[in-house]
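Visitor: sharing a model that was predicted from the sequence below.
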Amino acid sequence: MGKPVRLALLGCGTVGSEVVRLLHEQAADLAARVGAPIEIAGIAVRRPNRTRGDLPVDPALFTTDALGLVKRDDVDVVVEVVGGIEPARTWLVEALRSGKSAVTANKALLAEDGGTLHDAAAEGGADLFYEASVAGAIPLLRPLRDSLHGDSITRVTGIVNGTTNFILSAMDATGAGFTEALEEATALGYAEADPTADVEGFDAAAKAAILASLAFHTRVGADDVHREGITEVSAADMASAKAMGCTIKLLCIAERGPGADGAESVSVRVHPAMIPRSHPLASVGDAFNAVFVEAVAAGQLMFYGRGAGGAPTASAVLGDIVAVARNRLAGVHTASESAYADLPIRPMGEAVTRYHISLDVADRAGVLAAVAGVFARHDVSIATVRQSGRDTDASLVIVTHRAPDAALAATVGELRGLDVVRSIASVLRVEGGQ
């Protein structure tokens, strides 16, 4: 056995506690895999005297001085599971610039300012690993970064937020509305007391930025991601999706291809969408995550599993710890970023997609012709129309062929001004079909 690899653990909440427990329970196996024991040099927390049950750790290891712990000479690896932008960014930059490897699960920081962390890692010649930042225990980021490094990835489509997937799955299964499904998710512990980050798509957008950055060798930040949440998805939308043989999922979609000017570019978006029940992502239920990757040589690949929770996330953190510890002993480090392509980000208006539009219209002659004329003026082709009448009103459901999102949005905008259109009940994108 070589000299022990010593860790500074920043944070000891749900994930941090599981990391400590797994390090203790699997100490012998981990040492055998690494080639040296892994020891905890210290644990930075806000309340060092807080009771932590039967956590197998010496209370003397707890400290409130996270930066001081990071700077200690006897620390080899810094593990950050606190979250947020600051002070986590300061801690990690300090560690990386000083040549200490870093493992983090901080998706928000990576999406907002991952470039600063990657630059610090390159400056210090240190490892930066972050498998736990997306999709929990699912081995996803390392295959994108390493296993598929010799291939060209063209598209990544994923369900990367367990809370919203549970809500939409419940709505699909029971016919419940969004509010009722959210209440169930909260009661079962799938949703936070403040679910905004999940239901408004912020969490998924951060993960989409990380996935796109790795897949397309381009720095993509959270601000580059078009984001829509699921709060407007209704029971009627879900019923309409069922009638089409579809279901509704909150998808992150990252694509590489030519933009409007023909130049290669990247499009990244998060929004609810109808997908056919035959699509591999349609059967992903409960709070599970799944990511569908399309590459030129490898074809279609699917990654599936639990995307959140203390134990699954800690499993991914531990995998990174083993990897960086091995590198440490070998005296090498792995490049954490490949951003050579530096492709421009395509605006949402250039994304090519399909729309499902539900209209309440006057039930009289000429309505369909007036509505179809709006689509024709914006060069949007109609795929299907379904109409049902009731007294003086009628419901009109239109599904389009693929078109630029800007043209589709302009079509909806003009429809709102038609005197024969009483209201637009819903607008949803349709993915995964022709």
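Guide: Happy to help now that I have it. Numbering: from 1, shown residues only.

Visitor: hey, let's count contacts and neighbours off CA atoms from now on
Guide: Fine.

Visitor: so what's R89 closest to, chain neighbours aside?
Guide: Leaving aside its sequence neighbours, R89 sits nearest to L109 (C-alpha to C-alpha, 6 or more residues apart in numbering; 7.1 Å).

Visitor: just P258 next, same as before
Guide: Nearest non-adjacent residue to P258, counting by C-alpha to C-alpha, 6+ apart: E264, 4.3 Å away.

Visitor: could you tell me how many residues sit around the one you found?
Guide: 15 (other C-alpha atoms under 10 Å).

Visitor: could you do D29 as well?
Guide: The burial count assigned to D29 is 12, neighbours taken as other C-alpha under 10 Å.

Visitor: just checking, next helix/strand downstream of the helix or strand harbouring D172?
Guide: Per DSSP states H and E, D172 falls inside helix 162-174. Where DSSP H and E defines the elements, the next helix or strand beyond helix 162-174 is helix 178-187.

Visitor: give the other helices and strands that that next one contacts.
Guide: The contact analysis (3 or more C-alpha pairs under 8 Å, 6 or more residues apart in numbering; DSSP states H and E) places helix 178-187 against helix 162-174.

Visitor: before we move on, back to that, the residue nearest to R89 - that's part of a helix, no?
Guide: Yes - the assignment for L109 is a helix, going by DSSP: H, G, I helix; E, B strand; the rest coil.

Visitor: please tell me how far it sits from G310.
Guide: 19 Å (C-alpha to C-alpha, to the nearest Å).

Visitor: also this one, for the comparison:
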Amino acid sequence: MTTHPDLLRLATAGSVDDGKSTLVGRLLYDTKSVLADQVDAVTRASVDRGLATPDLSLLVDGLRAEREQGITIDVAYRYFATPKRSFVLADTPGHVQYTRNTVSGASTAQLVVLLVDARKGVVSQTRRHAAVLALLGVPRLVLAVNKIDLVEDPATVFADICAEFGALVRALGWSDEAVQAIPVSALHGDNVATASTDTPYYDGPTLIEHLETVPVDAEPTEVGFRFPVQYVIRPRTAEFPDYRGYAGQVAAGSVAPGDEVVVLPSGTRTTVASVDTADGPLPQAQSGRSVTLVLADDVDVSRGDVLVSVADAPQPVSEFDATVCWLAEKPLRPGARLLLKHGTKTTQAIVGALEERFDEQELTAAPSPDSLELNEIGRISVRVAEPIAADHYGVSRRTGSFLLIDPADGNTLGAGLVGNALAAVEIGETVPA
């Protein structure tokens, strides 16, 4: 994921009916990122529903099931821009059944806008989302206290919600500087694009002003070059009779011709001869760039192998501890035989002990649980059939994450982080399982 100062990847999260889709629609509308005929269609649909003003959530909830139920059930990616910055936004579901979609949408986000209904305050789903975002390593948060116009004493309500939420996120590892709280009304546009005269108790930036000016943190990584091989290119044509290239995306660091690399898990050393693209060779490729690497030596490299820098090559592991967010209705139990996908490599895996189950509501941990249920977070041990070149998630989000997959139908069952991600959370006294 290449980091550009004029591009921000963000996501929305929150409980059902907190107004996420309306807020996203407001962002699209106020930044003039929707066509006139789309606005006309939304206006007509709103009139048919008996509404006096356009329902901007219809700009986002495009699925028929979502429109009928009035909820978002899938991750909707939206693109908009202002004169100062471009944005890629993932609008994620709020229902507890779709927490897995929130994990997917926020996994690459540099900032998440977490909505809270001013009438309800911080609820259990707010705490659940905050815990998931902390484990995913999202560097920055915006607390958008929505529907602030519907409470009798907005100043007191806003202050109380900020105090409760501040205590929560500090326990989860965020600093005060990484969190910005803004009172908004997505329906009327208060403090979204323009400052509201109805919130004299708030003198901070509007949501768009904050999104335009917040520092774009680099991809959290403390490792060198990492390149999971996706495909081996052998054209076997008269023009390229001996060409052998290894295609993939640079997951971390950078690579240039002449760099010495190690092929993992075999441990073979070689040198990069060229960095090719469809537009010609590059002098260097940074993280996030999809390229084809040509190596100086004829070595055995296949899909699933990882090319890494010599200086900090990780030791391939067959057994490791991990933190997992369980995303399936069927519970995870010790001894489960699954598939593990790390980068471009898929291998058989056995789940060993369930070490802890994390309670995101109370910030406590229960040792040795019998199982992990849907949306529960826990620490487990994993053994894989083939070694993987994994880094700790704390030093590389891209090479420290993996998926657990059902070998029967290919469905994703869990999202995992290599290492004990719970160590960054201020976990209180443990409780029995």
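Guide: Everything's here; your move. Everything quoted here is computed from the prediction, not taken from an experiment.

Visitor: TM value for the aligned chains?
Guide: Superposed pair, TM-score by TM-score structural alignment, normalised by the length of structure 2: 0.24. Supporting alignment: 174 aligned residues with a C-alpha RMSD of 7.2 Å.

Visitor: before we move on, back to that, between L109 and G310 of structure 1, point out the one with more neighbours.
Guide: Between L109 of structure 1 and G310, counted using other C-alpha under 10 Å, L109 has the larger neighbour count: 23 against 16.

Visitor: that one reaches T90, doesn't it?
Guide: No - if you go by C-alpha atoms under 8 Å, L109 of structure 1 and T90 don't touch, sitting 10.9 Å apart.

Visitor: count the residues that sit near the closest residue to V352 of structure 1 other than its chain neighbours.
Guide: Among residues not flanking V352 of structure 1 along the chain, P404 sits closest, at 4.4 Å (C-alpha to C-alpha, 6+ apart). By other C-alpha under 10 Å, 17 other residues sit near P404 of structure 1.

Visitor: then Q38 of structure 2?
Guide: When neighbours are defined as other C-alpha under 10 Å, Q38 of structure 2 has 12 of them.

Visitor: so which helix or strand takes in H271 of structure 1?
Guide: Applying DSSP H and E as the criterion places H271 of structure 1 in strand 264-276.

Visitor: please disregard the earlier target; I meant E212 of structure 2.
Guide: According to DSSP H and E, E212 of structure 2 maps onto helix 207-213.

Visitor: mind giving me the packing neighbours of that helix?
Guide: On the basis of 3+ C-alpha pairs under 8 Å, 6+ apart, helix 207-213 of structure 2 makes packing contacts with no helix or strand.

Visitor: just the helices in the stretch 1-150 of structure 2 please.
Guide: When secondary structure is read from DSSP state H, counting those that start in this stretch, the stretch 1-150 of structure 2 shows helices at 20-30, 36-48, 64-69, 99-106, 124-136.

Visitor: now tabulate the ones you listed in TSV and tack on distance to A13 of structure 2.
Guide: Converted to TSV, the helices of the stretch 1-150 of structure 2 look like this (distance: least, C-alpha to C-alpha, whole Å):
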stretch	distance to A13 of structure 2
helix 20-30	7
helix 36-48	23
helix 64-69	16
helix 99-106	7
helix 124-136	7
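
Visitor: separation between the residue nearest to P258 of structure 1 and A273 of structure 1?
Guide: Separation of E264 of structure 1 from A273 of structure 1 (C-alpha to C-alpha) stands at 25 Å.

Visitor: likewise A185 of structure 1?
Guide: Going from A185 of structure 1 to A273 of structure 1 by C-alpha to C-alpha gives 20 Å.

Visitor: which residues does R386 of structure 1 contact?
Guide: Going by C-alpha atoms under 8 Å, 6 or more residues apart in numbering, R386 of structure 1 touches 396-398.

Visitor: return the member of the residues you listed nearest to A121 of structure 1.
Guide: Proximity of those to A121 of structure 1 (C-alpha to C-alpha) peaks at I398, which lies at 50.8 Å.

Visitor: residues near the closest residue to Y79 of structure 2 other than its chain neighbours, how many?
Guide: Excluding the flanking residues, the one nearest Y79 of structure 2 by C-alpha to C-alpha, 6+ apart is V88, at 4.9 Å. The local packing of V88 of structure 2 (other C-alpha under 10 Å) involves 16 other residues.

Visitor: surely V88 of structure 2 touches R78?
Guide: Yes - under the criterion of C-alpha under 8 Å, V88 of structure 2 makes contact with R78 at 6.0 Å.

Visitor: longest helix in structure 2, please.
Guide: Among the segments of structure 2 that qualify as a helix by DSSP state H, the longest is helix 154-171.

Visitor: need the next SSE after that helix, C-terminal direction.
Guide: strand 179-183.

Visitor: now the angle from that following strand to helix 154-171?
Guide: Comparing the axes of strand 179-183 of structure 2 and helix 154-171 via axes from the mean of the first three to the mean of the last three C-alpha atoms, to 10 degrees yields an angle of 160 degrees.

Visitor: and strand 179-183 of structure 2, what other elements does it pack with?
Guide: Helices and strands touching strand 179-183 of structure 2, as assessed by 3+ C-alpha pairs under 8 Å, 6+ apart, comprise strand 140-146.

Visitor: now with 10 Å, please.
Guide: strand 111-117, strand 140-146, helix 154-171, helix 207-213 (3 or more C-alpha pairs under 10 Å, 6 or more residues apart in numbering; DSSP states H and E).

Visitor: so which of these is nearest Q180 of structure 2?
Guide: strand 140-146 (4.8 Å).

Visitor: intersection of neighbour lists for V88 and R78 of structure 2?
Guide: Shared contacts of V88 of structure 2 and R78, defined by C-alpha atoms under 10 Å, 6 or more residues apart in numbering, comprise 10-11.

Visitor: tell me which stretches of the stretch 151-300 of structure 1 form strands.
Guide: Assignment of strands within the stretch 151-300 of structure 1 using DSSP state E, counting those that start in this stretch yields the ranges 153-159, 226-227, 246-258, 264-276, 288-295, 299-306.

Visitor: JSON lines for these, including distance to L359 of structure 1?
Guide: Listed next are those as JSON lines, based on distance: least, C-alpha to C-alpha, whole Å:
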{"stretch": "strand 153-159", "distance to L359 of structure 1": "28"}
{"stretch": "strand 226-227", "distance to L359 of structure 1": "24"}
{"stretch": "strand 246-258", "distance to L359 of structure 1": "19"}
{"stretch": "strand 264-276", "distance to L359 of structure 1": "17"}
{"stretch": "strand 288-295", "distance to L359 of structure 1": "32"}
{"stretch": "strand 299-306", "distance to L359 of structure 1": "36"}
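
Visitor: out of those, which comes closest to S169 of structure 1?
Guide: strand 246-258 (8.1 Å).

Visitor: check which helices and strands that closest one sits against.
Guide: strand 153-159, helix 162-174, helix 202-216, strand 226-227, helix 235-243, strand 264-276, strand 288-295, strand 421-430.
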